[in-house]
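Student: I need the structure of the sequence given here:
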Amino acid sequence: MTQIDRDTDALVGEWLSAKEVGSRLGVSPNKVKQLIRDHRLLGVVRSGELSVPAAFVAGDDVLKGLPGTLTVLADCGYDTEAALRWLFTADDTLPGTPIEAIAANRGTEVRRRAQALAF
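Tutor: Prediction:
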């Protein structure tokens, strides 16, 4: 798992441990690690513990539209930290951040922008 710098850590804001994510999703922490390996979630090591941005969990499921966006970002060559910075950095054309747009059910629009990054 990736360790991140303080700026990215602060940009994301609220984090959940793998155990907390598992509890919300109704799965084990090992399944959370599998979701990270499968690019359905992003996880990083913070203070020695695997953590996932709280914004990636909506109720008892992974935020709708997030896995597809993570796949596009990975295909564009974004590593974990770069993807987190992109998702949590304000974009005036959305408006707001890409993760806020995904949460507002505008994932297709976000994925289009992500795909354009590859060109």
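Student: going forward, measure contacts between C-alpha atoms and count neighbours the same way
Tutor: Noted.
Student: Contacts for the strand or helix carrying Thr108, please.
Tutor: Thr108 is located in helix 107-116, with elements delineated by DSSP states H and E. With CA atoms under 8 Å, 6 or more residues apart in numbering as the test, helix 107-116 has contacts from 64-66, 68-69, 72-73, 76, 98, 101-102.
Student: From the residues you listed, which land in strands?
Tutor: The members of the contacts of helix 107-116 all map outside strands under DSSP state E.
Student: can you name the two of those that are farthest apart?
Tutor: Largest separation among those by CA to CA: Lys64 and Cys76, giving 20.4 Å.
Student: How about Thr89, nearest residue that isn't a chain neighbour?
Tutor: What sits nearest to Thr89 in space, not counting adjacent residues and going by CA to CA, 6 or more residues apart in numbering, is Thr97, at 5.4 Å.
Student: wait, the one you found sits on Asp91?
Tutor: Yes: Thr97 is within contact range of Asp91, at 5.5 Å (criterion: CA atoms under 8 Å).
Student: ok, those two, which is more surrounded?
Tutor: Thr97 (19 against 13; other CA atoms under 10 Å).
Student: and the most centrally placed residue in the chain, what is it in contact with?
Tutor: In the chain, the C-alpha nearest the mean C-alpha coordinate belongs to Leu42, at 4.9 Å (CA atoms, centre = their mean). Residues in contact with Leu42 (CA under 8 Å, 6+ apart) are 36, 52-53, 70, 80, 84.
Student: and this one, so I can compare the two:
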Amino acid sequence: MNDVSVLSEVVATLPVAEVAQRLNQPVSRVHQLVRDGQLLSFRRDGEVVVPADFLDEDDAVVKGLSGTITVLRDGGYSDSDILRWLFTEDDSLPGTPVASLRAGRHREVKRRAQAMAF
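Tutor: Okay, the predicted model is just below:
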């Protein structure tokens, strides 16, 4: 879990309880997903939140997110750094890595993550 300064206020977030509801899982399972690197969370205004873009239209975790998180964690990046990278514009994609994941371009995102991590 990270501090409030990790992401801009314009990045939409969901409280962990809402993520649990959308995933049809208990809150404890969402915390486990964060520990396992399938999701990332941080604190905003004292509440633990998850970026809304981490869930797709079908209320599932966006394909490729967990693999990207794993590659970057293995490369020594902190969760704060990973969150910032996922939401930073990248002209070579184009757009942000998380937008590319949501658009189904997870292989391109993972390649960039691998290049950064090693």
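Student: Between the contacts of Leu42 of the first structure, which sits nearest Leu16 of the first structure?
Tutor: Closest to Leu16 of the first structure out of the contacts of Leu42 of the first structure is Val52 (5.3 Å), distances taken as CA to CA.
Student: element containing the corresponding residue of the second structure for Ala83 of the first structure?
Tutor: With TM-score structural alignment as the criterion, Ala83 of the first structure lines up with Ile82 in the second structure. Ile82 of the second structure is part of helix 79-86 when elements are defined by DSSP H and E.
Student: what's the mean deviation for that helix versus the first structure?
Tutor: Here helix 79-86 of the second structure, set against the first structure after superposition, deviates by a mean of 0.7 Å using mean CA distance after the TM-score superposition for the first structure.
Student: ok, back up a step: hmm, the match of Ala83 of the first structure is touching Val71, no?
Tutor: No: the criterion here is CA under 8 Å, and Ile82 of the second structure misses it with Val71 at 10.1 Å.
Student: Gln114 of the second structure: how many residues sit nearby?
Tutor: By the measure other CA under 10 Å, the count of residues near Gln114 of the second structure is 16.
Student: ditto for Arg35 of the second structure
Tutor: For Arg35 of the second structure, the count of nearby residues is 13 (other CA under 10 Å).
Student: and what of Val30 of the second structure?
Tutor: Look at Val30 of the second structure: counted by other CA under 10 Å, it has 24 neighbours.
Student: now for it: what does it line up with in the first structure?
Tutor: Here Val30 of the second structure is matched to Val32 in the first structure, going by TM-score structural alignment.
Student: What helix or strand is its match located in?
Tutor: helix 29-37.
Student: Mean deviation, that helix versus the second structure?
Tutor: Mean deviation for helix 29-37 of the first structure: 0.5 Å (mean CA distance after the TM-score superposition for the first structure).
Student: How far does that helix sit from its chain's centre?
Tutor: Put simply, helix 29-37 of the first structure sits 13 Å off its chain's centre (CA atoms, centre = their mean, to the nearest Å).
Student: just checking, next helix/strand downstream of it?
Tutor: strand 44-46.
Student: Point out the other helices and strands that that next one packs with.
Tutor: Judged by 3 or more CA pairs under 8 Å, 6 or more residues apart in numbering; DSSP states H and E, strand 44-46 of the first structure is in contact with strand 2-3, strand 49-53.
Student: whereabouts in the second structure does that strand align?
Tutor: Strand 44-46 of the first structure maps onto residues 42-44 of the second structure, going by TM-score structural alignment.
Student: which other residues reach that stretch?
Tutor: Residues outside stretch 42-44 of the second structure that contact it (CA under 8 Å, 6+ apart): 1-4, 6, 48-50.
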